[in-house]
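Participant: Here is a sequence with its predicted model. Questions after.
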Amino acid sequence: MTGRPLIPPLLREPAFRRYWSGQTVSSLGDQITLLVIPLIAVSALHADAAQMGYLAAAGYLPYLLLSLHAGSWADRYGRRRRVMIAADLGRAAVLLTVPPAWAAGALTLVQLYAVVLAVGSLSVFFNVCNPPLFVALVPADQYLRGNALINGSRAATYVAGPGLGGLLVQLLAAPMALVVDALSFLVSALFLHRIDPAEPPPAEAGRGSAGEGLRWIRRSPVMRASLLGTATVNLFTFVIGALFVLYATRELGFSPGLLGAVLAAAAVGTLLGAAVTGRLAARIGVGPAFLFGLVLFPAPLLLIPLAGGSTATAAALLFGAEFLSGVGVMILDISAGTIFAACIPDDLRSRVFGAYQAVNYGVRPLGSLLGGLLGSTLGLRPALWIAAIGAVASGLWVVFSPIPRLRELPAQNRPVEQNQRPDQPKPVEHPV
């Protein structure tokens, strides 16, 4: 009797395995930094709620300002792997400026803002180049499995990263933990250097308009609804994200170690989400799985403003919120990435992703700034209630779209309603 192979077929392919390994190592460093930089601001630089909002906004402001042009430039330039390597090296160099500044007693919030702004800018270019590289490495009939592997390993780093970050902060000074993230970017660059896939060719002269990706999304009912839904949930969850460390440490009295453990609960949830998404999509359809993830992601966040009483009670509520939300976000991410890989034309891929990222990530600094404003004026708990309710309402954008009827992957050159599985991606004249 034969069982499921221990090593998935895609990971037996050297090019995909190196790509996947680089993504995994880089994601581990990212998870450490997501915890460490806010802790540096709170503990070493004594940031208040408004300043925490500014800090979170600085990291995502480049997505709002640069994504459209970065996607257009990437489609014209064409050498996306080289751009990703350069972005990795640049991010490592920027992060390594923090520890010596802290050691010299010269670290300021202004420098921390500049660091996250620079890392965010380089990440924009890395991210718009990533989807074309993915489809160059993965056959069309393996999109769901490929996305599950990438997001599954990312989920594993969600488990290890926050706990490791909290431990590093307790054992060492917080700024020194950023060295780990810098090293992860160097490892990612090394793995990318060792692959050489056949990337989509550069866009033809005159077809690299920055607004072309946005126009394609506007004409596509699937992409339009998904963008509205995910942008709305991002806006409100980033209100929560801007206040969460401050709320947990100052109002609930969590130590860095306990905070890291709570965030690790979300990571355990993402592991479960990554494990079940393939079977869930096969049972109910990839579109319904997308909608289910969009609802399950924000709904448990209502437990966060409910947290109170003893530290144990508050921790239990936050553990539950983070775990269930982690399941939902992974179902959402895998099903969304699979749909997008199938339906976006190759010659528009970076531009469409850049346009999507400009809105979907661009609302994140707005959410962070809104979080700082609401937290400063209304208080932390009322601000968290408003954000949690707004995030839950994001699913309304998708309910009446074609997405809930999308049982299988759409082909690039067929309308969504036909629900036919794609062959190898081909350029098309009209969006889904």
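Facilitator: Yep, it's here.
Participant: Could you use CA atoms for every contact and neighbour count after this?
Facilitator: Will do.
Participant: so what's residue 174 up against?
Facilitator: The contact partners of residue 174, taken as Cα atoms under 8 Å, 6 or more residues apart in numbering, are 36, 37, 39, 40, 168.
Participant: ok, now with 6 Å
Facilitator: Taking Cα atoms under 6 Å, 6 or more residues apart in numbering, we find residue 174 in contact with residue 40.
Participant: Helices of the stretch 251-400 of the chain, start to end?
Facilitator: Here the stretch 251-400 of the chain has its helices, by DSSP state H, counting those that start in this stretch, at 256-284, 286-296, 303-306, 311-343, 349-360, 363-377, 380-392, 396-399.
Participant: Make TSV from these and add distance to residue 109 to it.
Facilitator: What follows is those, written out as TSV (distance: least, Cα to Cα, whole Å):
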stretch	distance to residue 109
helix 256-284	20
helix 286-296	34
helix 303-306	27
helix 311-343	28
helix 349-360	26
helix 363-377	15
helix 380-392	22
helix 396-399	38
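Participant: try this one side by side with the last:
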Amino acid sequence: MGQTVLPLLAATTLKASPFQMGVLTAAGTAAFLLIGLPTGVLVDRIRRRPVMLTADFARAALLFTVPLAAWVGVLTLAQLITVAFLVSVATVLFDVAYQSYLPSLVGRVQLMEGNTRLQSSLSAAEVMGPGVGGGLAQLIGAATSALTTAVSYLASGLLLLRIRTPEPRLVGHDGTRVRTQTKEGLAFVLGEKSLRAITISTALSNWAITILLSMQMLFLTRDLGLAPGAVGAVLALSGAGGLLGALTAGRCAQWIGPARAIWLIPLVVSPVALVVPIAEPGRLTVLCVLGLALRAYGTTVFNVVNVSYRQAICPDRLLGRVNATVRFITWGAMPVGGLLGGVLGGWIGVRATLWVSCSALALTPLPLLLSPLRSLREFPAIQEE
């Protein structure tokens, strides 16, 4: 809902320009570039569930300020960008912690199933959230609708409190410097050839997708002339591709092999995004839905198998740093893409910017095709320490 409501608020109520939309998009992921690496060291030193709880409650508090400011008439784009950045700081902590927490909950042999279930819940939210968010924005205003996003983070924290599985005790901090431990995570990611290729491909994909996302709301509302409710419907239908991907990721990986799925699925699906810029008002809007839905399908299946691969081959003591390193590289490309999207949108126009983004997205499987994954069907043996 937040991914729909906050950009709608900026594009409609606050009348943001293409460049300002790019800045807002960049702010939402900037923390991955700024604090991603040291976050991995932190997560490897302390228990992970308390980190997730702190992140959830912080995000709820930050997002409560948006409707409050709107109600008293003082909401500005600067506040929205600031909130987006601070929420991204908490998101870095949460994401690195949850990916490192999962193996201790389900065991390494059930990682594929665990990641599939997490991705299924995420994809279901991506189907329902935009539709509800767009509808609420049209009925009660985007600013008031932002309240539901704050409530959702509060609910997430309360649900995490219900986990009763004891978290394994971490090895105590041995005095090793943060820089040294950070380098250890980097060395693992860059030294494992397949993991390095996955990380590079994902970074390029996120960079290209964020260029698209920075202009997506302007494209839907201004180029295609859609009302907030219709925007929510388009994004909900597009999210259905992600839900289908989550529901079929396990079977797809079993059918073609999990390692093979990492490169084959992006190779087949990524070029389909090229139909998005062809969309026009009216019936041809369906091309936008089709392109976004198929991209979401491929991204979801790819996420399930590539995260499972990383968790399977990484020793537990390095999980936080390895996840943080991957997030730093892959999500660190997103604020760069957001800013570039804003610059290109103001320079060559929104639709032309989408052509640049979708053309780049079609080329992102290349690092995977040049990696050892081409000769693998199954994941390598699990490494334990």
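Facilitator: That came through fine. As the structure is a computational prediction, the values presented were derived from the model and not from experiment.
Participant: List the TM-score for the superposed pair.
Facilitator: Counting by TM-score structural alignment, normalised by the length of the second structure, the TM-score of this superposition works out to 0.96. Behind it: 381 aligned residues with a Cα RMSD of 1.4 Å.
Participant: sorry, back to before: which one of the helices of the stretch 251-400 of the first structure is the most hemmed in?
Facilitator: helix 349-360 (a mean of 28; mean count of other Cα atoms under 10 Å).
Participant: now the angle between helix 311-343 and that helix, please.
Facilitator: On the basis of axes from the mean of the first three to the mean of the last three Cα atoms, to 10 degrees, helix 349-360 of the first structure is oriented at 150 degrees to helix 311-343.
Participant: Geometric centre of the first structure: which residue is closest?
Facilitator: Central residue of the first structure (Cα atoms, centre = their mean): residue 333, 8.2 Å from the mean position.
Participant: counterpart of that one in the second structure?
Facilitator: Taking TM-score structural alignment, the alignment pairs residue 333 of the first structure with residue 303 from the second structure.
Participant: corresponding residues in the first structure for stretch 328-348 of the second structure?
Facilitator: So stretch 328-348 of the second structure sits over residues 358-378 in the first structure, by TM-score structural alignment.
Participant: Contact partners for residue 232 of the second structure?
Facilitator: Residue 232 of the second structure sits in contact with 130, 131, 134, where contact means Cα under 6 Å, 6+ apart.
Participant: Skipping adjacent residues, who's closest to residue 168 of the second structure in space?
Facilitator: In space, and not counting its chain neighbours, residue 168 of the second structure is closest to residue 104: 6.9 Å by Cα to Cα, 6 or more residues apart in numbering.
Participant: which element is that neighbour on?
Facilitator: Per DSSP states H and E: residue 104 of the second structure is located in helix 77-106.
Participant: aligned partner of the residue nearest to residue 168 of the second structure in the first structure?
Facilitator: The alignment partner of residue 104 of the second structure in the first structure, by TM-score structural alignment, is residue 136.
Participant: For its match, grab the count of nearby residues.
Facilitator: Neighbourhood size, residue 136 of the first structure [other Cα atoms under 10 Å]: 17.
Participant: Repeat that for the one 10 residues further on.
Facilitator: Neighbour count of residue 146 of the first structure, defined by other Cα under 10 Å: 26.
Participant: Where does it sit, in terms of helix or strand?
Facilitator: Assessed by DSSP H and E, residue 146 of the first structure sits inside helix 143-171.
Participant: who does that helix touch, helix- and strand-wise?
Facilitator: Under the contact definition 3 or more Cα pairs under 6 Å, 6 or more residues apart in numbering; DSSP states H and E, helix 143-171 of the first structure sits against helix 14-39, helix 256-284, helix 311-343.
Participant: can we see that at 10 Å?
Facilitator: Counting contacts by 3 or more Cα pairs under 10 Å, 6 or more residues apart in numbering; DSSP states H and E, helix 143-171 of the first structure is packed against helix 14-39, helix 109-137, helix 178-193, helix 256-284, helix 311-343.
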